[in-house]
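Undergrad: my questions concern the predicted model and sequence given below.
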Amino acid sequence: MNDEAAIPGIDVEPVTAWFTEHTSAQPPLTFELIAGGRSNLTFRVQDQAGGDWVLRRPPLGHVLATAHDMGREHRIISALAPTDVPVAPVVGLETDEAVNGAPFYVMDFVDGIVVRDAWVAETLSVDQRAAIGRSVAATLAKIHAIDPDAVGLGELGRKEGYLARQLKRWNRQFELAAQREVPEVTTAYERLLTAIPEQGAAAIVHGDYRLDNCMVDASGEVIAVLDWELCTLGDPLADLGLLMVYWTEADDP
C-alpha cells in the first residue's frame, strides 16, 4: 500500500527518502499498519528487494503531554540491545517532525508469533504453550536483573515511590482525557493511595509486560519484547502483577 491517503501516519515521499538514506531499502516501499489506536502506531515497511523494517510513531491527533516519547523508547531499546533481553535491532531515530509530522524510530522486522488472540493460541501445541509460559517468565526475570546504571538507564526515572507515581500519573492522564465525571475512579484512586505497599529494590520496569507484548518463535522462545513506551525504573513486582492480571481461564466470569 503506497497511497498516502490510505496510510494515515505516513508521509510516503519523505519517509521513503529517509529509508533510502539510512537503510539499504530499495523503493518503492509498502507500509502496513500492524498496531495502532491510542497507543503508538506501528507500521511494517517492506521494499522490493526483501527488506523488512518496523516504524514506530505517536498516535494521530491529540497526544497527552509526557506520553509517546519516541526518543525515550528508542533509547531504552538501544540500551538493552547488548544484554540478554531480546529486543528488535534498532536502525535509527528521526526527531525532525518535518519528515513525518512527528518523531519516529525504525527497527529491523523480527519474524515471529504474537499470541494476541485465542485463535492464535489454538494453533499452538500444549508443549509450545508451556514453553512460551516458561520463556515469558524467564524473560521478565532477565529484564529485572539488568543493572540500570550499567546500561546507561540509571536516570530513566526515579527509583523510589514507583507505585505512588504511577497512581498519580494515570489519574492525571484520566482527568485530562475524561469527558465526564466518573466518581468511581476518584474513589478507587483515593483508596489505592492509602494502601501502597512498601517497595523493594528498584529495577527496570517494562510497564506493560504481557503475553501479546512478547514475540516468540516456533519453539516458544521469546525472541523480542515489544512496546517499551511505558518503561521506567521502579518496583519489578508491578510487572509481575500486570502479567498475572492477563492470566485468565476459560471458565472465568
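TA: That came through, no problem.

Undergrad: going by C-alpha atoms from here, please, whenever you check contacts or count neighbours.
TA: Fine.

Undergrad: just the strands in the stretch 151-253 of the chain please.
TA: Per DSSP state E, counting those that start in this stretch, the stretch 151-253 of the chain carries strands over the ranges 203-205, 214-216, 222-225, 232-234.

Undergrad: one more structure, for comparison:
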Amino acid sequence: MHTVPDGVEVVATWDEARHLESPPLLVVDAVTAFLDAQGVGRGPLAWQRIGDGHSNVTYLIERGGDCVVLRRGPRPPLPKSTHDMVREARIQKLLHAHGVPVPEIIAVCEDEAVLGVPFYLMSRLDGTVITDAIPSLLSSVEQRRATSEAVVDALVALHSIDVTRGELASLGSPDAYLRRQVERFRGLWEVNTTRNLPAVEWIADWLDRNLPASQAASVVHGDYRMGNLMFAPQTPARILAILDWEMATLGDPLADLGYFTATYSEAGILTTPLELTPVTRAPGYLTRQQLAERYRSRMGLDLTPLPWYQALALWKAAIFCEAIYTRWRRGERPNDTVFGPSLETGVPRLLEMAAQHAGLASTPRI
C-alpha cells in the first residue's frame, strides 16, 4: 500500500494537481474529506490500484482499519453516455435486491468537484479473480470443472431475473437491442480509428443482414468473462461477486453468452487480445461447447444462432480495442507498453475470428 502518494496518478491536494499536464486520478485530501462525511475510517489513508483495467479505474482504500473500494471513470474528457459511475452503482443496488452476487454499494459521489468525475465506494470482498494462475484450492480437476459450471450458472441466474416490472425495467428497452448494437458500434469505428480495415464494414454488413430474432429479454452484463468474476476463497467453487457493470443494460441474453464463449480460452484455439484468463486452456475446465450446452439446458433457448452473437462480440471488441490503440498511438497512454502496441495486430486478429464465427470463408484485406 502507498502511504505517501504522489505523481501524476495520485496527488495530495488539488493545489498540486494544478501543475500537472493532465488531471490526477486520486486526490488524497478530497477523498479523505468524502470518507469523513460518510463515516468511513479515521486518520490518514493508504491506497492501492486494483487491476489493470483499460477503462474505469479501481482503488483499494484503507483507513483506520476500514477497507473500501473506490471506482471512478478515466480522466476527462469522457465520451457521452460512457463511464457512468452513478448508473453503474444504481444497477448493482437493484441487482443486489434480486440476489445477484455484487459488492455492497456504500456511497455514491455525483459531485465532480471532488475528483473531477463521479465515483462510488463499495465493500471490499475477500475473494479471488482468476486470470493467469489457478488458485490452489480450485486446482483439482473436479474444482476446475466446478469453476466453469459456476460461471455458467451465475449467468443463467442473472438472465432469469424478470426485467418486465419494477425498477429494473427502467434500465433500458430490450426492443431492437441487437440492431442498436450493430448501428452504434458501426458508427464508433470511424471516430476511433486512423487506419483502413475494410473487414469492419464487411462484417457489419453481414451482421445487419443476418440479424436474429431475440428469444428473451434480460439484464445483459456486457462484459461477462472470468476476469470479471470473484470466487470465494474456499471449495466448492462459488462466485462471490460479479464485477464491472459499466456496460450493463436490458437486451438479448445471448449477447452475454456469445461474448463469454467467444473470448473464453480453450486449448487449440488461437489467442486474441481478449484472452485475459488463459488458465481455462488447462485440462478440467469445460470447453466452449460444454459451457454453451450447460447454459442451453438451463435456459431453454435455441442456440442455433450463437455464432452470430460470437461474431458480434469479437467485432465489437475489435472496435473498442481500436479506440485504445488509437489513444496509445496519440501518446494518451504513456504507461501502456504492452497492451496498446499489441493491438496493431490484435485488432485485425479479432476481425479475422469474428469472420470465422460468421462462416465467412474469405475476407477483404483486414
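TA: It's in. Since this is a predicted model, take the numbers as computed values, not measurements.

Undergrad: as TSV, the strands of the stretch 151-253 of the first structure with distance to residue 111 of the first structure and mean neighbour count would be great.
TA: Shown next, in TSV, are these (distance: least, Cα to Cα, whole Å; neighbours: other Cα atoms under 10 Å):
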stretch	distance to residue 111 of the first structure	mean neighbour count
strand 203-205	25	23
strand 214-216	8	25
strand 222-225	9	23
strand 232-234	27	25
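
Undergrad: how about the ones you listed, which one is nearest residue 54 of the first structure?
TA: Residue 54 of the first structure lies closest, by Cα to Cα, to one member of those: strand 222-225, at 12.8 Å.

Undergrad: where in the second structure does that closest one align, residue-wise?
TA: With TM-score structural alignment applied, strand 222-225 of the first structure matches the range 239-242 in the second structure.

Undergrad: and stretch 152-172 of the first structure, by the same measure?
TA: Counting by TM-score structural alignment, stretch 152-172 of the first structure sits on residues 167-187 of the second structure.

Undergrad: who touches that stretch?
TA: 91, 94, 163, 200-201, 204, 207-208, 211, 217-218, 249-252, 312, 316, 319 (Cα atoms under 8 Å, 6 or more residues apart in numbering).

Undergrad: wait, which of the strands of the stretch 151-253 of the first structure is closest to residue 252 of the first structure?
TA: strand 214-216 (23.5 Å).

Undergrad: now find how far off-centre the closest one is within its chain.
TA: The chain centre lies 12 Å from the centre of strand 214-216 of the first structure; the measure is Cα atoms, centre = their mean, to the nearest Å.

Undergrad: how much does it stray from the second structure?
TA: Averaged over the aligned pairs, strand 214-216 of the first structure sits 0.6 Å from the second structure after superposition, using mean Cα distance after the TM-score superposition for the first structure.

Undergrad: any idea which helix is longest in the second structure?
TA: Ordering each helix of the second structure by length in residues (DSSP state H) puts helix 306-329 first.

Undergrad: same for that helix, what does it pack against?
TA: helix 177-192, helix 199-209, helix 253-263, helix 339-357 (3 or more Cα pairs under 8 Å, 6 or more residues apart in numbering; DSSP states H and E).

Undergrad: want to throw those into a markdown table with distance to residue 102 of the second structure and mean neighbour count?
TA: Formatted as a markdown table, those follow (distance: least, Cα to Cα, whole Å; neighbours: other Cα under 10 Å):
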| stretch | distance to residue 102 of the second structure | mean neighbour count |
| --- | --- | --- |
| helix 177-192 | 25 | 15 |
| helix 199-209 | 33 | 17 |
| helix 253-263 | 17 | 24 |
| helix 339-357 | 28 | 20 |
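
Undergrad: okay, those helices in a markdown table with distance to residue 298 of the second structure next?
TA: Shown next, in a markdown table, are these (distance: least, Cα to Cα, whole Å):
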| stretch | distance to residue 298 of the second structure |
| --- | --- |
| helix 177-192 | 23 |
| helix 199-209 | 27 |
| helix 253-263 | 13 |
| helix 339-357 | 24 |
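
Undergrad: and those helices: which comes nearest residue 60 of the second structure?
TA: The nearest among these, by Cα to Cα, is helix 339-357 at 23.2 Å.

Undergrad: where in the first structure does that closest one fall?
TA: Under TM-score structural alignment, there's no match for helix 339-357 of the second structure.

Undergrad: tell me the angle that helix makes with helix 306-329.
TA: 160 degrees (axes from the mean of the first three to the mean of the last three Cα atoms, to 10 degrees).

Undergrad: the stretch 51-200 of the second structure: helices as residue ranges?
TA: 85-97, 112-115, 141-159, 177-192, 199-209 (DSSP state H, counting those that start in this stretch).

Undergrad: rebuild those helices as TSV, extending it with distance to residue 59 of the second structure.
TA: Shown next, in TSV, are the helices of the stretch 51-200 of the second structure (distance: least, Cα to Cα, whole Å):
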stretch	distance to residue 59 of the second structure
helix 85-97	14
helix 112-115	13
helix 141-159	25
helix 177-192	28
helix 199-209	35
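
Undergrad: circling back: so which of the strands of the stretch 151-253 of the first structure is nearest residue 14 of the first structure?
TA: Per Cα to Cα, nearest to residue 14 of the first structure of these: strand 222-225, 28.5 Å.

Undergrad: so which of the helices and strands packed on helix 306-329 of the second structure is nearest residue 105 of the second structure?
TA: Taking Cα to Cα, helix 253-263 is the member of those nearest to residue 105 of the second structure, at 23.8 Å.

Undergrad: dump the residue contacts of residue 41 of the first structure.
TA: Contacts of residue 41 of the first structure by Cα under 8 Å, 6+ apart are 9, 33-35, 56-59.

Undergrad: switch to 6 Å and redo it
TA: 35, 56-59 (Cα atoms under 6 Å, 6 or more residues apart in numbering).

Undergrad: just residue 68 of the first structure next, same as before
TA: Taking Cα under 6 Å, 6+ apart as the test, what residue 68 of the first structure contacts is residue 58.
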